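Colleague: this one's sequence-less:
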């Protein structure tokens, strides 16, 4: 355990940031699962709507620095590609 005041604060701040990042990543995973579920059900309209919501969540995660912009772009691209293959 840290004895120095600044080190104690860093531990608290890092835990708070880790919790925030975990929550954001969890939200992204949930959004992706909704898109995949709609794809599995062969419901293109629902999949497109879910993709729109997922894209928003992923872009926000990228903006907040949780995901690198290329990672976010790759996730969105793969989801869109999966939906386009449905038709």
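Modeller: Alright, I've got the coordinates. For clarity, every value in this text was computed on a predicted model and none was experimentally measured. Residues are numbered from 1 along each chain as shown.
Colleague: C-alpha only now, for contacts and for neighbours.
Modeller: OK.
Colleague: what sits against the residue most central in space within the chain?
Modeller: For the chain, the residue nearest the mean C-alpha position is residue 28 (2.5 Å; C-alpha atoms, centre = their mean). For residue 28, the contact set (C-alpha atoms under 8 Å, 6 or more residues apart in numbering) comprises 54, 57, 58, 61.
Colleague: How about the secondary structure of the closest residue to the first one other than its chain neighbours?
Modeller: Looking back up the chat, that one is residue 54. In this structure, residue 54 finds its nearest non-sequential neighbour in residue 31, 4.9 Å apart by C-alpha to C-alpha, 6 or more residues apart in numbering. Three-state assignment for residue 31 (DSSP: H, G, I helix; E, B strand; the rest coil): helix.
Colleague: Second structure for comparison follows:
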């Protein structure tokens, strides 16, 4: 357990940051899930709309340090290719 005042403060800051990052990650996953569901339903226009909504959220996660830039780029690339493939 933290003993010094500095380490106690760092523990508090870590908890607060963890909560923020967890909420952000959950929000991004929700947007990605909406895209997945639209792809599964086969509705191309809904999938494209969901993808357009998910993209800025995913990139915001990158700027906030929740996801690595390449991870976000890979997810976007794979999702967009799957959306394009919908007949």
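Modeller: Happy to help now that I have it. Small disclaimer: the values here were computed from a predicted structure and weren't measured.
Colleague: out of the contacts of residue 28 of structure 1, who has the most neighbours?
Modeller: Within the contacts of residue 28 of structure 1, neighbour counts (other C-alpha atoms under 10 Å) peak at residue 58, which reaches 26 neighbours.
Colleague: check contacts around the residue nearest to residue 54 of structure 1.
Modeller: By C-alpha under 8 Å, 6+ apart, the contact set of residue 31 of structure 1 is 50, 51, 53, 54, 57.
Colleague: out of those residues, which one sits closest to residue 11 of structure 1?
Modeller: residue 57 (27.8 Å; C-alpha to C-alpha).
Colleague: How many neighbouring residues does the closest residue to residue 42 of structure 2 other than its chain neighbours have?
Modeller: Using C-alpha to C-alpha, 6+ apart and skipping residues adjacent in sequence, the residue nearest residue 42 of structure 2 is residue 86, 6.3 Å away. Residue 86 of structure 2 has 14 neighbours, counted by other C-alpha under 10 Å.
Colleague: So residue 86 of structure 2, which state does it fall into?
Modeller: Assignment for residue 86 of structure 2 (three-state DSSP): coil.
Colleague: how about it, what does it touch?
Modeller: 39, 42, 43, 44.
Colleague: Out of these, which is nearest to residue 22 of structure 2?
Modeller: residue 39 (25.7 Å).
Colleague: quick one: contacts for the closest one?
Modeller: 47, 82, 83, 86.
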